[in-house]
Structure formats: C-alpha cells, structure tokens
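Undergrad: Dropping the sequence and predicted coords here.
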Amino acid sequence: MQSPPPPPPRPRFAWASRNFRIQTAATVVSGLGNAGAPIATAFAVLEAGGSQADVGYVTAARLLPTVLLLVVGGALADRLPRHHIMVAANLFSGASQAALAALVLTGHPPLWQLLLLSAGGGAGYAFYSPAAGGMIMESVAREHAARAFSVFRMGLNGAQIGGAALGGALTAAIGPGWVLALDAGCFLVAAALRFFLEPQAPAAPGAGGSMLRDLREGWQEFASRRWLWVIVLQFSVLVACVSAVEAVYGPVVAKERLGGAGDWGLAMAAYGCGLVATGLLMVRWQPRRILLVGNWGVFLFGVPAFALAVAAPLPVLATAMFLSGVGVTVFGVNWMIALQQEIPAEAFSRVAAYDELGSLSLAPLGTALAGPAADVLGLSGALWACGTLSLLLSAAVLLEPQVRRLSRRAPERSEPRLAEPAATH
C-alpha cells in the first residue's frame, strides 16, 4: 500500500499574518522618509539663518501637539477601526510635510511658518501612533511575539539606516526641501498600503460609553502597574535629553566641528546599523527578566552625548551612535513583549497613548531649552549634562522591584483577532 504523500512544507514566515506584513511594509516606507526629515528640518532652519535655539523651537513645535493629543488618539483607536485612523493620519502628515517642503524649496520661510507646519506633523503622529501600536500587537500571535517584534523593529530600523544616510546626503547635495518632499511622498505611499489592512474586531467597550470613561479606564490600567509608570517616568526625562542631543546639539556639532549634514546623516545611519544588528540577535534571544534586560540597554542611550561633548571624530561618534542603537533595540523589543503580555487587548491603544504621552511629556521643553542651556553651560557642558542624567536615570529605575522581576510567561497559543468577513474598508 502506498504511503500518503508528506504534507507540504509550511511557509517560512507562516507566523506573519497579512496585517503584520502590510503594516511592517508601510512602516518601512514611512520610516525611510521620517529618518531623513529631522535632519532636513534642522538644516533648513540653520540655512535660513536660524540659531540652535530656533532648531529646538521647531522640534518642540512638532512634539507639543503630539503630547496634547495622544490620549485622544488612543481613545479613538480603541473605539474606531484602527486602519482608518492610520490612513487618515498618514494623509494629513503627508499634506503637512508637502506644504513644509514647498515653503523651503521656494525660499527661506519665516520661523512661524516652520513652527506651524511642524506642529501639523506632530498632530498627525498623535493619532497615528496609538492605532499603529494596537494594530501590530493584535496582528501577532503571542507565541510568536519575540520573533515578530524583532522582525518588525528590524524593518523599521533598516529604514532608519537608509533614510538617515539618504536624508543627510540629499540635504547636503540638493537641499533640505527635497528631503521633506520625499517624506511627504513616503507618507502617501504608506497610507495607500494601510488602506488594504484587514479590519480587526472592535476592541472598544460597549456601545454608548463616553470617551471620558474610556480615558479613565485606560488611566486605571496604566496607573495600576507600577513597573509601567516607573519606566514611563524615567523616559519622560530621558527622551527630553535624547531629543535635545539628536535634534539640536547633534546637527549643530556636525555643522561646526564635522562635515555638516552629510556627516550627521552617516552618524544617524550608524545608529540605524546598531538597531538592525541587534534586531537579528533579538529574534533568537529571549531573556526571562524582560524589563531588567531591557533597561540594561537604556544605559547606552547617553553614549552619543559624551562623544559629541568631547568633539570626537566621525568614526568614534558613529561607534557611539551604533551602541545607542543597540540599546534602543534591546529595550524596545523587551518593552513590546511586556506590553503585549500584561496589557488587555481592549485597552491597549489607550495604555499605549498614556505610555507615549508620559515618555514625550518633557521632550518639547527639553528641545526648546536646549539652546538656552547651551548658552549657559556651553555646548559641551550641556551635552555632558544630558549624558550624565541618562546614566543616573538608567540606574535609578532598577530600584523598583517590579522592573527587576517582571518575567516572560510561557506563551499560550493565540491567533490574530480579525473582524467578521462582512466588514469592509
């Protein structure tokens, strides 16, 4: 009797759902533009005769509406189809960046116009980010979370490499306006891709509930986990320091002491290499103490500040940026696993919004004060302060027992949650 034929081989990436693949591809596309846009914006301000303080103000203008609108975006993402929110936010951000590009290409726009359009981009991100976080979490079965999140971050971080290098090179070669136009185009392509995401089953509370109640319930989920708000409190100061270094001090040091936008683009590309190289490691490495290991990566966040403070040559600065990228991925993958493991799916976007709100809450102030701080402390002194504060915060958060002890649980088999077949875009 003839034996039955062997079953067909399982596809190599069978764990990657359709939504995961589309969202990852769209994130890579928009990430290519977003990586170069901050470089282009900073040099657009400097080439228009602006100061390092003006660079900080423009960066703060982008961050402020993000901080103010994130919780609203999170509540909407737990009530409405997330893919609709992402498409609308991408279209809005693309239009904002296109207008900014047109202003830069047609001359030296006044500071108030740069502030206004930067704020528009920040508003779009406030609605996009909570919806995107919920979508990627729901599109991954829990038993494949470590692999999927590592692959997702590798895609995002690979875009960081190419986008930063290309953005720096194009800014130096043909000017910042074209880089901003490229960013606008990437937003439009990403919106087109996300239009084809399959709707997920509504995760919102029962019909008729108020948004205020939703926000209150999300806050209760957030505040009841000490490990969560302790790390968010740490990041509120840490992100302010890192934003000041990367968005303000880095471009200024590159212009004054290195080769300008091209060299800063190469340094940011080295940062992206650190992100991707560590993503390959995190596909296989699954530490048990997820937050303890993640926070060891946070110790590397401040290394670029020290390299910039001593006016290190480009190879040394690139190495420091690479190490920072290593730390970001080690923390980021473990943080995503902790959130997926501990946060209920129906409240995820709201909790993610409170997470990002807290983490970004001081960033506008940090970038706005970066110029005045450099005037008082000197550029090197301000960089030393940022790096030292980053190290102290990384050590302080380990005093919390929940951060040290939160452990990876054995995964239970689960499937991505989709809406009924009748649902349409």
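TA: Looks like it arrived, so ask away. Numbers count the residues shown, from 1 in each chain.
Undergrad: When you work out contacts or count neighbours from here on, use the C-alpha atoms and nothing else.
TA: Fine.
Undergrad: Please pull up the helix or strand immediately following the one helix or strand residue 227 maps to.
TA: When elements are assigned from DSSP states H and E, residue 227 belongs to helix 226-243. Tracing the chain past helix 226-243, the next element assigned as helix or strand by DSSP H and E is helix 250-257.
Undergrad: circling back: please name every helix or strand in contact with the helix holding residue 227.
TA: Helix 226-243 sits against helix 211-223, helix 348-360, helix 363-368, helix 379-396, helix 401-405, with contacts defined as 3 or more C-alpha pairs under 8 Å, 6 or more residues apart in numbering; DSSP states H and E.
Undergrad: any chance of those in JSON lines, with mean neighbour count and distance to residue 112 too?
TA: As requested, the helices and strands packed on helix 226-243 are exported to JSON lines (neighbours: other C-alpha atoms under 10 Å; distance: least, C-alpha to C-alpha, whole Å):
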{"stretch": "helix 211-223", "mean neighbour count": "17", "distance to residue 112": "33"}
{"stretch": "helix 348-360", "mean neighbour count": "26", "distance to residue 112": "23"}
{"stretch": "helix 363-368", "mean neighbour count": "26", "distance to residue 112": "14"}
{"stretch": "helix 379-396", "mean neighbour count": "19", "distance to residue 112": "25"}
{"stretch": "helix 401-405", "mean neighbour count": "17", "distance to residue 112": "43"}
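Undergrad: So for residue 196, which of the ones you listed sits nearest?
TA: The closest approach between residue 196 and any of the helices and strands packed on helix 226-243, judged by C-alpha to C-alpha, belongs to helix 348-360 at 20.6 Å.
Undergrad: what's the closest one in contact with?
TA: 63, 66-68, 70-71, 73-75, 77-78, 129-131, 133-134, 215, 218-219, 221-222, 228-229, 232-237, 239-240, 343 (C-alpha atoms under 8 Å, 6 or more residues apart in numbering).
Undergrad: try this one next to it:
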Amino acid sequence: MTGFRQRFVVFREREFSVFFIGYVTSNLGTSMASVALAFAVLHNGGSLTDLSLVLAARIVPMVLFLLGAGVLGDRLPRRRVMLMADSVRALSQGTLAVLFLAGSAPLWAVLALAACGGVGEALFRPSFDGLVPEIAPKERLSEANSLLGMAYSVASVAGPALAGALVAVTSAATVLLVDALSYLISIGALLMLRVGNRVPDLGNSSMLAELRAGWQAFSAHTWLWTVTLQFTLFNLIVWAPYLVLGPVSADRDYGGPEAWGLIVGTFGGGSLLGGLLLLGRRPSRPLVVTTLITFLWAAPSAALAVRAPLWTVCAAALAAGVSSAVFNSLWMTTIQQHVPADSLSRVMSYVTFGAYSVGPIGLALAGPLAEFTSIGLVLAVGVGWQILANSVVLMLPAVRNLHAPIFGPEESSTANPTESADPTTFDTTTT
C-alpha cells in the first residue's frame, strides 16, 4: 500500500493539487462542449457544411497562433498567459451559449467565436507545458504528467457521455454555458497558484528572433525533432485515416455508431489504465520505451483493416490507449527534463505545431483515397508506415542512448520553489 500511495505523493504539493482541480474541470467542460457545439449548430438549422466550417474555424487559428504563443510563454509569466487564454475561452464559449439560448446565432458570429476559442487553446498549451515543471518536484514530473494525462483521458470519455445526457434533458446551449463556467474555475485555480513570475531577460529581441532561438533549441536535440517528425507523419498517415475511416468501418462491419462508441470508449479506458500503470515508474531510457510501446498505435487500424471481430478491435483500441498514455507522459517528462526552462514553451510550440499542422490534410485525403482504393488498403498503409517509422527511430543512437536523470534525496524540493522566485516579479494576484 505504501508503494501505491507513493505514486500519488505529488498531490502533497499544494500548487500541483490546486492546478489539477482547475485543469480537470476545464478539460471536462471542453470535452462536453465539442459534442454540444455540433448539436447547437445543427439544431440552429445549420448544415453539415456549416458544421465542418465551425470545426475548422477552431483548428486553423489554433495552428496559426501556436508558434507565437510559444514565444509569449517564454517571454511572459506562463500563469499570466494561461489566465489570458482561459479568459478568452470563457468569454467565447459564454457568448456562444447566450447566442444559441437567444435563438439568434448567425454563422459568421459562430465562426468568429469558434476562432477565438482556437486562439485561446493556442495560447494555453505551450504555457501549460512549461508551467508543469514549476508546480511539481522535478523528481515527480513523471507522476505529474501521468496524472494530468489520466485527467485528460477521463474527461475525454466522461465529457461526451455527460454532454449527450445534458443535451437531451436541457439544451446544447446550456452545455456550452457549463463549459464557460468550467474555465472560470480554472481561472480561479490559476489565481491561487503561488509561483514566481520570473521570466528570462530577452532584451529587445523581436518575435522573429525569439522564434529562431526557439527553433535552434528545438533542432539542437536530434531525438526531439526526430520523434516530432515521426509523430507528425503518424497523424497524417495513421491516425487521421483511422479517425475518418473507423466510423465508416464500424457502420459497415460492426452494426453502426454504437460499435464505434464502444471502440472509442475502450481507447479512453486504455489511456486511463496506461496512466495508472506508469505511476511510480521511471524507465532509465524513456524514449526506447515510448518507441517500443507505440508500435501498438497501429493496432486498431490493423484490426479494422482485416475486419477482425469487434472484441479484437476493442482489445486493439485498449492497447493503443495504454500506448498513448505511456508515450505522452514519458515524452513530456523527457522534454521538460532536457530542454532549458527559458525556451520550453517555444520548443513545445514547435512540437505541438508539428502534431497539428498536417493532421487536417490527412483528414481531407483519407475519404477520397479510400473511395479510390479501399478502406482496408488505406488503413493497412498506415500500419505498415508505423512499423517502418518506429523501427527506424529505434535504430537512432540519439533515441537509444538518452537516459533519464537520476535524482538524489537532496533534490527532493520543488522544481521552482516560491522562496527562490524574485519577489519583485510577483504578480499582484498571487495569494
């Protein structure tokens, strides 16, 4: 039992516990809103084309603003940037809710507000990635990232189900209002954090110069840009086709949307299981572990390609969910431990930009390619690519030889204790 409790010892850190509450709440609201917005648009008389435009209106500005948001995350106190991001998201979602409740939500307004939400997401993410090492002890970063990943997984599973129930008994606009309120809770948690607001002295350098410096920090690590490139192509060749063709396969071979819901839910359950299994474990060569386990990312595509029984597809989705949780936790921890803190947000903006940049292309091409060839062939190509790419990455010395740092008892203090912060840079909102 003692060993089990040790896996949750990071909750003894006040800053992490406070932030965790806000993060869980806002993620639950966000996952609910993704379902509610679709129904709100359709119930307001919107077409499928309108819905596609609304979804794209959020993703496109998020991609466009990511790199600039990384600069802000390194130039300004990260908590302040996240407060600004959550304020933008709360305002945009709250305004959407009011418009839909009033029954007067023109498409142009919905598109503009969805774009504002995408900008808020872009602002939040790089600063969030950089803040985690400030609120968790460096020897507990792996547990902190695992717990945050588990929270995201739980929200991804529970949010859509809860949203569906609330839409049925209230309205989609009400769920959007709940999402706006969830960001207010996140804002409250951020205001309660006792973290220093020290930022590096960047002088009068331009944003372009800071982007170049961030690129240099990113490209200086062979393992970093290699795995990022692998992940970018994974989204293009493997995951985007799976997301498009998976529901079609479920409808064609397994009885319809209920089967797809079961597959997606099983993936979420696997993510939660993976996070639990990783707690308290710190592999000495984390990138070897992530590369080996992400062979399983292709398992659902392989099962669907050969029209395996539904229980086999679900088992493959479970394995992929475990793989996803282990990869995300170890990957984030490795970056946080090896990239200097003053460039971490910019580096993470390049990593995230790579993850999102070509995904929409894969989503757009998967359907036409499957019509021209077959669903099974497109999915099989993704499986083959994942096996080839992982094998190549595993051969790289930069990946195989990267070791996790070893922390001694004397390093058990928090990564950025409040006492060491420059008191002249404290935000007046700090409690």
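TA: Structure received. Fair warning: this is a prediction, and the values are worked out from it, not measured in the lab.
Undergrad: Could you get me the TM-score between them?
TA: Taking TM-score structural alignment, normalised by the length of structure 1 as the basis, the two superposed chains have a TM-score of 0.83; 414 aligned residues with a C-alpha RMSD of 3.5 Å.
Undergrad: if we can go back for a sec, after superposition, how close is the helix holding residue 227 of structure 1 to structure 2?
TA: In this overlay with structure 2, the average offset of helix 226-243 of structure 1 from its partner residues is 1.8 Å by mean C-alpha distance after the TM-score superposition for structure 1.
Undergrad: so what does the host helix or strand of residue 164 of structure 1 touch, helix or strand wise?
TA: Element membership of residue 164 of structure 1 [criterion: DSSP H and E] is helix 145-174. Helices and strands in packing contact with helix 145-174 of structure 1 are listed as helix 18-47, helix 176-194, helix 261-284, helix 314-342; criterion 3+ C-alpha pairs under 8 Å, 6+ apart.
Undergrad: do that again at 10 Å, thanks
TA: Of the remaining helices and strands, those touching helix 145-174 of structure 1 by 3 or more C-alpha pairs under 10 Å, 6 or more residues apart in numbering; DSSP states H and E are helix 18-47, helix 111-138, helix 176-194, helix 261-284, helix 314-342.
Undergrad: separation between residue 332 of structure 2 and residue 281 of structure 2?
TA: 15 Å (C-alpha to C-alpha, to the nearest Å).
Undergrad: With neighbour numbers in mind, choose between those two.
TA: residue 332 (17 against 12; other C-alpha atoms under 10 Å).
Undergrad: list the contacts for that one?
TA: If a contact means C-alpha atoms under 10 Å, 6 or more residues apart in numbering, then residue 332 of structure 2 has 129, 132, 141-142, 145-146, 348 as its contacts.
Undergrad: Can you go through the contacts of helix 348-360 of structure 1 and name the buried ones?
TA: When neighbours are counted using 16 or more other C-alpha atoms under 10 Å, these contain these buried positions: 63, 66-67, 70-71, 73-75, 77-78, 129-131, 133-134, 215, 218-219, 221-222, 228-229, 232-237, 239-240, 343.
Undergrad: what number of residues lie near residue 341 of structure 2?
TA: Residues near residue 341 of structure 2, counting by other C-alpha under 10 Å, number 19.
Undergrad: and the helix holding residue 164 of structure 1, how far from structure 2 on average?
TA: Relative to structure 2, helix 145-174 of structure 1 is 3.4 Å off (mean C-alpha distance after the TM-score superposition for structure 1).
Undergrad: re the thing from before, quick one: which of the contacts of residue 332 of structure 2 is nearest residue 358 of structure 2?
TA: Checking the contacts of residue 332 of structure 2 against residue 358 of structure 2 with C-alpha to C-alpha, the nearest one is residue 348 at 16.7 Å.
Undergrad: Map the closest one onto structure 1.
TA: Residue correspondence, TM-score structural alignment: residue 348 of structure 2 in this structure matches residue 352 in structure 1.
Undergrad: Residue 188 of structure 2 now?
TA: Counting by TM-score structural alignment, residue 188 of structure 2 lines up with residue 192 in structure 1.
Undergrad: what's the nearest residue to that match once chain neighbours are set aside in contact with, if anything?
TA: Closest residue to residue 192 of structure 1 apart from its sequence neighbours, by C-alpha to C-alpha, 6 or more residues apart in numbering: residue 87 at 7.5 Å. The contact partners of residue 87 of structure 1, by C-alpha under 10 Å, 6+ apart, come to 93, 128, 187-188, 190-197.
Undergrad: now with 8 Å?
TA: Under the criterion of C-alpha under 8 Å, 6+ apart, the neighbours of residue 87 of structure 1 are 190-192, 194-195.
Undergrad: Residue 26 of structure 2 too?
TA: For residue 26 of structure 2, the set of contacting residues under the criterion of C-alpha under 8 Å, 6+ apart consists of 179, 182-183, 185-186.
Undergrad: Looking at those residues, spot the one nearest residue 305 of structure 2.
TA: The shortest gap between residue 305 of structure 2 and any of these belongs to residue 179, at 36.9 Å (C-alpha to C-alpha).
Undergrad: Quick check: that closest one touching residue 93?
TA: Yes. Proximity of residue 179 of structure 2 to residue 93 meets the contact threshold set by C-alpha atoms under 8 Å, at 6.9 Å.
Undergrad: For the aligned partner of residue 343 of structure 1 in structure 2, give its distance to residue 348 of structure 2.
TA: In the superposition onto structure 2, residue 343 of structure 1 corresponds to residue 339 when matched by TM-score structural alignment. Residue 339 of structure 2 sits 10 Å away from residue 348 of structure 2, taking C-alpha to C-alpha as the criterion.
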